[in-house]
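[1] after the sequence you'll find the predicted model.
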Amino acid sequence: MLKVDRIALIPHAPGLNVADVYRVAAAIQQQVLAHFARDWHLSAGVAVQSEPSDGVVPVFIVSDDLGGLAGFHMLKNGWPYAVVRYGPTWSVAASHEVLELIADPTGDRTALGNWSGGPCSYVVEVCDPCQLVNYPCNGVLVSDFCLPAYYEQNPPPGSQLSWCNAIKGPKQVLPGGTLAWITQTSQLMQATVDAAGVGRVATLGSYTPGVLGARAQLGALDQTYTRLSHLKLSSAERKALNEAKREATSRRRTVVKLFKDEMQRRLQVSNFQPIQGGGNAKPSDGPDVRPRARRMRSAQGPV
């Protein structure tokens, strides 16, 4: 498993105060060392750079619209990078992306579990289930994150499942959060809970092993399926809705491709060299989409 040792926030947003970037980087560094590493036993250095450099995972801070996302992470030639949109709570999105880059830099880390009576593999995205929960670290808002026990099938009673203790049960998804898994028939599934606390489970499409990381495939699929899967429609309404979904999917993929192309253009200055490491995922159980925790204000969720 690829191990990330160094991460750099790279400001590319007009009007972004570089001093604020250093302040956010310092807070995220404190979060990584004092909070995240305690249970995950993974850490990385977090710095600020003006441009990418060899061996450092870049997190670009941009002013561009990211297709409605606060941030995302992808791979270029097997090396990870992230993009975060600058805004009032961009520090939460930056923290989200940094922690997920450390926990699963290639986007293919999974934890064995069960779904609907059969085995499955849960995608380990440590911030997604609680992504609207945040907390202050050194005076800067950072993202809550799941702890390893969240992915265990039978965690010991009283186990802490997220840093803020907002998650109360394994596979619980908080309002605004998501949890994805791959079934034994290679279907990519996702549980979501909307801001009103309504939970849904949807099939997003087929997963192709060895082509893209699980998280990259998940990000390429249109979330409209999840939002609209609960509606009861006539055949004519369903046909019109399917056409709208196809159009929305095309627009979203076009936006994502444009930004991927732009970020890859910016990354051309470096030939990143992966640093190999090791790691094991833990077993897990079925998702719980019942909202039980207070939702805290944050940016629209990253991926």
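    That came through fine.
[2] from now on I want contacts and neighbour counts done on CA atoms only, so please keep to that.
    Will do.
[3] the helices in the stretch 1-150 of the chain, which residues?
    Ranges of helices within the stretch 1-150 of the chain are 18-31, 37-40, 90-103, based on DSSP state H, counting those that start in this stretch.
[4] count the residues that sit near residue 97.
    Neighbourhood size, residue 97 [other CA atoms under 10 Å]: 28.
[5] wouldn't it be in contact with residue 72 here?
    Yes: taking CA atoms under 8 Å as the definition, residue 97 is a contact partner of residue 72 at 6.9 Å.
[6] turn the helices of the stretch 1-150 of the chain into TSV, including distance to residue 80.
    Below are these laid out as TSV (distance: least, CA to CA, whole Å):
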stretch	distance to residue 80
helix 18-31	18
helix 37-40	19
helix 90-103	7
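[7] of those helices, which is nearest residue 120?
    helix 90-103 (19.7 Å; CA to CA).
[8] structure two is appended below for comparative analysis:
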Amino acid sequence: MIGYVVNELGSAELQDTPKPIPAPNEVLIKMEACALNFADLLLIKGTYQEKPALPFCPGMEIAGRVVDMGADVSGFSIGDRVAGVAGHGGLAEYAVLEAAATVALPDAVGFAEAAAFQVAYGTSHLALSHRANIKAGETLLVFGAAGGVGLAAVELGKLMGARVIASARGEDKLAIAKAAGADHVIDSDAPDIREQIKALGGADVVYDPVGGAAFDTAMRVTNPDGRILAIGFASGTVPQIPANILLVKNISVIGLYWGGYRKFAPKVLSDSLKTLLDWQVEGRLTPHISHQLALSEAASALSLLKTRKSTGKVVVVA
């Protein structure tokens, strides 16, 4: 089969690679769509918290049809339309998924849409509901609000009844966040960003996939008894948390590594994904896919993320 392979020399390219064989608890799918994430760039560099053995294909979010399955798998049939998240392997013609973290796709949900919203919407759904326990009427501040997870947080926060302040860079990205439901938008490069947020009443919950200066701002604008969700560090700077501010303001910093649930609580992921698929079928979610490219263009697709030329999600399709 053809896959986009990261090899022992640290390079990545399209090449022939063995078709994976499903383990007893896995399903083998013919890939129809694979959505990309910033984490894929880190995987390729070898700086992600998970380090697959070389060689490997990146690509976490996968949708396709079941073509084989392990001996212990039940509840799926050959030809089923499914979606799921693996640690890697999606940028190839065939990929394996753990059956416990795989869900059947309703006919109304396309493969590209299904791939595109698993990590982004799944991360934001678990962060806001499971970890921060956001309540209707609270104010949610979202940094990186035009990116994959940030845009999903804007949309889900609004769906859950929050008042949403979105921060992103530039008018075009702010317009996308506004269209997703943000009540207020603020340019992340504004020199008075803290003052603008405070003028809006501060934030009860902050969703931060950026880190660095964004996290510093979050510490200053979070209201007493508020929560800061540490989702990632796209800025490249992992913040150091001043515990004295946590103490004085009675605020909490809550970490979320969505992929970790694949190992210790996969049913939490599959239950969340089922809820999100129901909302998708009901027309309550609108995944934003800025680019769709073929597997032969995998390098260009990843470059869109690296150069920050995409909004929402980039999807590679078969």
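    Noted; the coordinates are in hand. All values reported here derive from a predicted model rather than from experimental measurement.
[9] what's the TM-score for these two chains?
    Once superposed, the chains reach a TM-score of 0.29 (TM-score structural alignment, normalised by the length of structure 1), with 160 aligned residues with a CA RMSD of 7.2 Å.
[10] that older thread, with respect to residue 141 of structure 1, which of the helices of the stretch 1-150 of structure 1 lies nearest?
    If we rank those by CA to CA, the stretch that ends up nearest is helix 90-103, at 5.7 Å.
[11] the closest one vs helix 18-31, what angle?
    Calculated by axes from the mean of the first three to the mean of the last three CA atoms, to 10 degrees, helix 90-103 of structure 1 forms an angle of 40 degrees with helix 18-31.
[12] residue 237 of structure 1: neighbour count?
    Neighbours of residue 237 of structure 1 (other CA under 10 Å): 11.
[13] swap in the one 4 residues further on?
    Counted with other CA under 10 Å, residues neighbouring residue 241 of structure 1 total 15.
[14] repeat for residue 299 of structure 2
    14.
[15] quick one: contacts for it?
    By CA atoms under 8 Å, 6 or more residues apart in numbering, residue 299 of structure 2 lies in contact with residue 13.
[16] and for residue 47 of structure 1?
    Contacts of residue 47 of structure 1 by CA under 8 Å, 6+ apart are 6-9, 22, 25-26.
[17] gap between it and residue 140 of structure 1?
    16 Å (CA to CA, to the nearest Å).
[18] and if you look at residue 57 of structure 1?
    Residue 57 of structure 1 is 22 Å from residue 140 of structure 1, by CA to CA.
[19] looking at those two, which one has more neighbours?
    Neighbour count, other CA under 10 Å: between residue 57 of structure 1 and residue 140, residue 57 has more, with 25 against 18.
[20] now that one, nearest residue through space, not along the chain?
    residue 7 (4.6 Å; CA to CA, 6 or more residues apart in numbering).
[21] any idea how far that neighbour lies from residue 90 of structure 1?
    16 Å.
[22] so which of those two has more stuff around it?
    Comparing residue 7 of structure 1 with residue 90 by other CA under 10 Å, the one with more neighbours is residue 7, at 25 against 22.
[23] so that one touches residue 59, yeah?
    Yes: if you go by CA under 8 Å, residue 7 of structure 1 and residue 59 touch, sitting 7.2 Å apart.
[24] quick check: neighbours shared by these two?
    Shared contacts of residue 7 of structure 1 and residue 59, counting by CA under 8 Å, 6+ apart, come down to residue 98.
[25] for residue 260 of structure 1, give its distance to residue 92 of structure 1.
    Residue 260 of structure 1 is 21 Å from residue 92 of structure 1, by CA to CA.
[26] same check on residue 76 of structure 1?
    Residue 76 of structure 1 is 24 Å from residue 92 of structure 1, by CA to CA.
[27] same question for residue 26 of structure 1.
    In terms of CA to CA, residue 26 of structure 1 sits 13 Å off from residue 92 of structure 1.
[28] of those two, who's got more company?
    Higher neighbour count among residue 26 of structure 1 and residue 92: residue 92, with 31 against 19, using other CA under 10 Å.
[29] now for the nearest residue to the more buried one once chain neighbours are set aside, how many residues are close by?
    Computed as CA to CA, 6+ apart, the closest residue to residue 92 of structure 1 that is not its neighbour in sequence is residue 142, at 4.4 Å. Per other CA under 10 Å, the neighbour tally for residue 142 of structure 1 reads 25.
[30] so residue 142 of structure 1 makes contact with residue 28?
    Yes: between residue 142 of structure 1 and residue 28 there is a contact under CA under 8 Å: 7.1 Å.
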